[in-house]
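Student: this is the structure alone, sequence omitted:
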């Protein structure tokens, strides 16, 4: 008998909130991976957690997981039936990068995200609760994978004189240079797991941070881990009506590809998107700015203009593209305001924010407006990532096919 994931959630009382711990991550990861060779990473803790739930809910004893398997994944973005490769999703956010790689035929075997509200959105759409703070997770716990993915936050750091030990206590050799930053956690996982490839995403300013020293350390670290590294600043405006520049870093394992990978970044030459295309036809008046807030934003912009600064609100050209949306959009919506006839401007709705980042309309938004604004502001332009993924995955599949041919010959 096939059971729906939504019914299993209801039966077990699974709720993602601030109190959610890794037990639920173990359970959902096992349900996703019980047949693909990585179940040993999750099975024992998942069974223990399920036993506890049965006892607490007074559910009659059931034979391990056999009662729940197989599962019908009644979620917007179910796992691929016959995946072509495996990947892990670090600093997962709400799953924008995961979505892009699933669409290119991949299977996620591990996800990690510290924010409980982002976890809630992630689970609602993918049926999986990410593990928590990656700095507290040993690299030995991470399943084998073909591609490591991470939209990691870049915290400012000093290259010279780093002395504080990382919370994992694993920094050594050249990794000392990235100690204390979240990039260190990516480096230690790559060092231990040696994936065939990786893709990292960050803000454009990472390239110039600390007189380019930060970026130099990151690239040299990845190269010394044994990878050919490619990077490029790409703009989301070629995929959605938003000017959004991000640095994308891609690496291929030298011992596997022998420097023969044919990877190239997508290079679109023109964009034909109009901001009005992402707008909802009917919008509640609550999104219209109050007179007080609108007066404040105009006054604030006027003061900065008088000083020669460019700070101020952004009244969007509906036939053009918008500014970059950020996590602070929930505060006043000032960077992207929509003009209205005979009314004050309004801010975007959460659904419009999702569309501005390229998320399909079936993407569930289970959190408050403020949390949704933060989540989409922190996320990625999914069709841009999908375009990069297409080219990266092409190289992975060539290697996989080549390895399979060698096995067949033997």
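Tutor: Everything's here; your move. Computed from a predicted model, the values in this text were never measured in an experiment.
Student: CA only for contacts and neighbour counts going forward, please
Tutor: Noted.
Student: for this protein, just list every one of the strands.
Tutor: Here the chain has its strands, by DSSP state E, at 3-4, 71-72, 85-90, 106-111, 147-150, 197-203, 227-235, 245-253, 338-340, 343-346.
Student: chain center to the second one: distance?
Tutor: If I follow you right, that is strand 71-72. Offset of strand 71-72 from its chain centre (Cα atoms, centre = their mean, to the nearest Å): 25 Å.
Student: likewise for the third one?
Tutor: Put simply, strand 85-90 sits 11 Å off its chain's centre (Cα atoms, centre = their mean).
Student: by contact count, what packs against it?
Tutor: Contact analysis of strand 85-90 by 3 or more Cα pairs under 8 Å, 6 or more residues apart in numbering; DSSP states H and E lists strand 106-111, strand 147-150 as its packing neighbours.
Student: buried deepest among those, which one?
Tutor: Compared across the helices and strands packed on strand 85-90, strand 106-111 shows the largest average neighbour count, a mean of 26 (mean count of other Cα atoms under 10 Å).
Student: what's it packed up against?
Tutor: When contacts are defined as 3+ Cα pairs under 8 Å, 6+ apart, strand 106-111 packs onto helix 22-33, strand 85-90, helix 96-102.
Student: which among the ones you listed is found nearest to residue 185?
Tutor: With Cα to Cα as the measure, strand 85-90 is the member of the helices and strands packed on strand 106-111 nearest residue 185 (9.5 Å).
Student: list the buried residues of the top helix by length along the chain.
Tutor: In the chain, with assignment by DSSP state H, the single longest helix is helix 382-409. Judged by neighbour count (16 or more other Cα atoms under 10 Å), helix 382-409 contains these buried residues: 382-393, 395-396, 399.
Student: same question for stretch 25-32.
Tutor: So for stretch 25-32, counting by 16+ other Cα under 10 Å, buried means 25-32.
Student: for stretch 152-172, give me every contacting residue.
Tutor: By Cα atoms under 8 Å, 6 or more residues apart in numbering, the list of residues contacting stretch 152-172 from outside reads 90-91, 135-136, 138, 176-183, 188, 200-202, 206, 209, 213-214, 217.
Student: second structure follows, compare the two:
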């Protein structure tokens, strides 16, 4: 089996870079990156500068267009579909035209993944999402992830998932993300082999995720069944998904695991050693505002219905400590808000923001990866949207052995 990849919602190429670092002949046959509402497609342009563009099977270029407008049959074949897609409302309803048809909410990108799975039937799939995916929405816990699993089951795929804290596996950031690995049950040797392994053993010791991300403890297993009637799942399904699990043939098994902690990269290890430009330092007249935003608060508020309540939040370390990995970086990094990292400069000790290069290091990219003509603000935005590249390389090593066995 050829090692070919289709990369969706590609950003600045974190998935591709992670596989390229393996130097094991993975080839990306097509990608898609489009930022809605953006005048300049900075991430797409950055991706192309590093890797070049990708034509479809007709030799046309549609990688920088809304994926919903792309003819899925024109996407080149691939053995692995990858992508980091947003956590959205995955509810579905019957179409007006047919009681058997379904439609998801407009703009929800999961359905573009499903359409490609249905059209191209790749043997394997590797996806990334936020950790809250497993518990959304608040009023029907587990429904959204249930819809995703039902889609995979309907198309004949089995699925593993794990919530991974990148810092516990050697990275510089305490970023928690849900990784989803799916494989075709009948059209892969791997699927046929894993059909003989219990769900408990897959989660505990023999599966894809535990091989890439070892565990130290595991709780009792819980299970449930899910059908492939997506409307029924959307309307009624709810389940307490834990941070590790497996689904095959509609049977879901899940367990709470404790990750095996490896030595992480500390924040001090990614800070620039040379002099940093003055524009990244916090002016004295802004220090009080920063202190307020980072501090603990109890604020009396009144709801729209007149109900009075107390809004409270705990403190955020100010500045961020050098001796531990960084916090999760958001797309708002570098702006005046609670979540932005503030560090003591190595040379001066004065408080400042992370530089774009340090933001890249926090995600495991090479220095100046996003220095492709985009403004600093967009460099931070792209890194806040990115994934931790070394986590992809870890999973890629396991995929190398799986793909090799498919030959």
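Tutor: Right, received. Where do you want to start? Bear in mind the structure is a predicted one, so any value in this text is a computation, not a measurement.
Student: if we can go back for a sec, make JSON lines from the buried residues of stretch 25-32 of the first structure and add distance to residue 127 of the first structure to it.
Tutor: JSON lines is the format used below for the buried residues of stretch 25-32 of the first structure (distance: Cα to Cα, whole Å):
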{"residue": "25", "distance to residue 127 of the first structure": "10"}
{"residue": "26", "distance to residue 127 of the first structure": "12"}
{"residue": "27", "distance to residue 127 of the first structure": "11"}
{"residue": "28", "distance to residue 127 of the first structure": "7"}
{"residue": "29", "distance to residue 127 of the first structure": "9"}
{"residue": "30", "distance to residue 127 of the first structure": "11"}
{"residue": "31", "distance to residue 127 of the first structure": "9"}
{"residue": "32", "distance to residue 127 of the first structure": "8"}
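Student: now, which of the residues you listed sits nearest residue 367 of the first structure?
Tutor: Distance to residue 367 of the first structure, by Cα to Cα, is smallest for residue 25 among the buried residues of stretch 25-32 of the first structure, at 19.3 Å.
Student: number of residues surrounding the nearest residue to that closest one once chain neighbours are set aside?
Tutor: Using Cα to Cα, 6 or more residues apart in numbering and skipping the chain neighbours, the partner closest in space to residue 25 of the first structure is residue 129 (4.7 Å). Residue 129 of the first structure has 29 neighbouring residues, counting by other Cα atoms under 10 Å.
Student: touching, residue 129 of the first structure and residue 24? I think so.
Tutor: Yes. Between residue 129 of the first structure and residue 24 a contact is recorded at 6.5 Å, counting by Cα atoms under 8 Å.
Student: quick check: neighbours shared by those two?
Tutor: Common contact partners of residue 129 of the first structure and residue 24 (Cα under 8 Å, 6+ apart): none.
Student: okay, helices next: where are they in the first structure?
Tutor: Under DSSP H, the first structure gives helices at 5-12, 22-33, 43-56, 96-102, 116-126, 182-193, 213-224, 254-257, 291-306, 329-332, 350-356, 369-378, 382-409.
Student: could you pull up the residues touching residue 369 of the second structure?
Tutor: residue 360.
Student: no wait, residue 230 of the first structure
Tutor: Residue 230 of the first structure sits next to 249-251 when contact means Cα under 8 Å, 6+ apart.
Student: to which residue of the second structure is it aligned?
Tutor: In the second structure, the residue matched to residue 230 of the first structure (TM-score structural alignment) is residue 160.
Student: excluding its backbone neighbours, what's nearest that match?
Tutor: Nearest one to residue 160 of the second structure, counting by Cα to Cα, 6+ apart, is residue 246 at 4.4 Å.
Student: hang on, isn't that neighbour packed against residue 199?
Tutor: Yes. Residue 246 of the second structure lies in contact with residue 199 (Cα under 8 Å); the separation is 6.2 Å.
Student: please say which of those two ends up with more neighbours.
Tutor: Comparing residue 246 of the second structure with residue 199 by other Cα under 10 Å, the one with more neighbours is residue 246, at 27 against 23.
Student: what residue in the first structure is paired with that one?
Tutor: So residue 246 of the second structure corresponds to nothing, using TM-score structural alignment.
Student: what about residue 246 of the second structure, is that helix, strand or coil?
Tutor: Here residue 246 of the second structure is recorded as strand under DSSP: H, G, I helix; E, B strand; the rest coil.
Student: contacts only, for it.
Tutor: Residue 246 of the second structure makes contacts with 158-161, 199, 202-203, 252-254, as judged by Cα under 8 Å, 6+ apart.
Student: please produce a markdown table containing these, extended by distance to residue 291 of the second structure.
Tutor: Converted to a markdown table, the contacts of residue 246 of the second structure look like this (distance: Cα to Cα, whole Å):
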| residue | distance to residue 291 of the second structure |
| --- | --- |
| 158 | 48 |
| 159 | 45 |
| 160 | 42 |
| 161 | 39 |
| 199 | 49 |
| 202 | 47 |
| 203 | 44 |
| 252 | 46 |
| 253 | 45 |
| 254 | 42 |
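Student: closest to residue 316 of the second structure out of those residues?
Tutor: When those are compared against residue 316 of the second structure (criterion: Cα to Cα), the nearest one is residue 161, at 30.1 Å.
Student: any idea how many residues pack against the closest one?
Tutor: 25.
Student: OK, contacts around the spatially most central residue of the first structure?
Tutor: In the first structure, the centroid-proximal residue (Cα atoms, centre = their mean) is residue 92; its distance is 3.6 Å. Neighbouring residues of residue 92 of the first structure by Cα under 8 Å, 6+ apart: 98, 111-113, 130, 150-151.
Student: residue contacts, the alignment partner in the first structure of residue 28 of the second structure?
Tutor: Matched by TM-score structural alignment, residue 28 of the second structure corresponds to residue 108 in the first structure. Residue 108 of the first structure makes contacts with 79, 86-89, 98, 102, as judged by Cα under 8 Å, 6+ apart.
Student: please list which of these are preserved in the second structure.
Tutor: Cross-checking the contacts of residue 108 of the first structure against the second structure gives 86-89, 98 as conserved contacts, using both residues aligned by TM-score structural alignment, their matches' Cα atoms under 8 Å.
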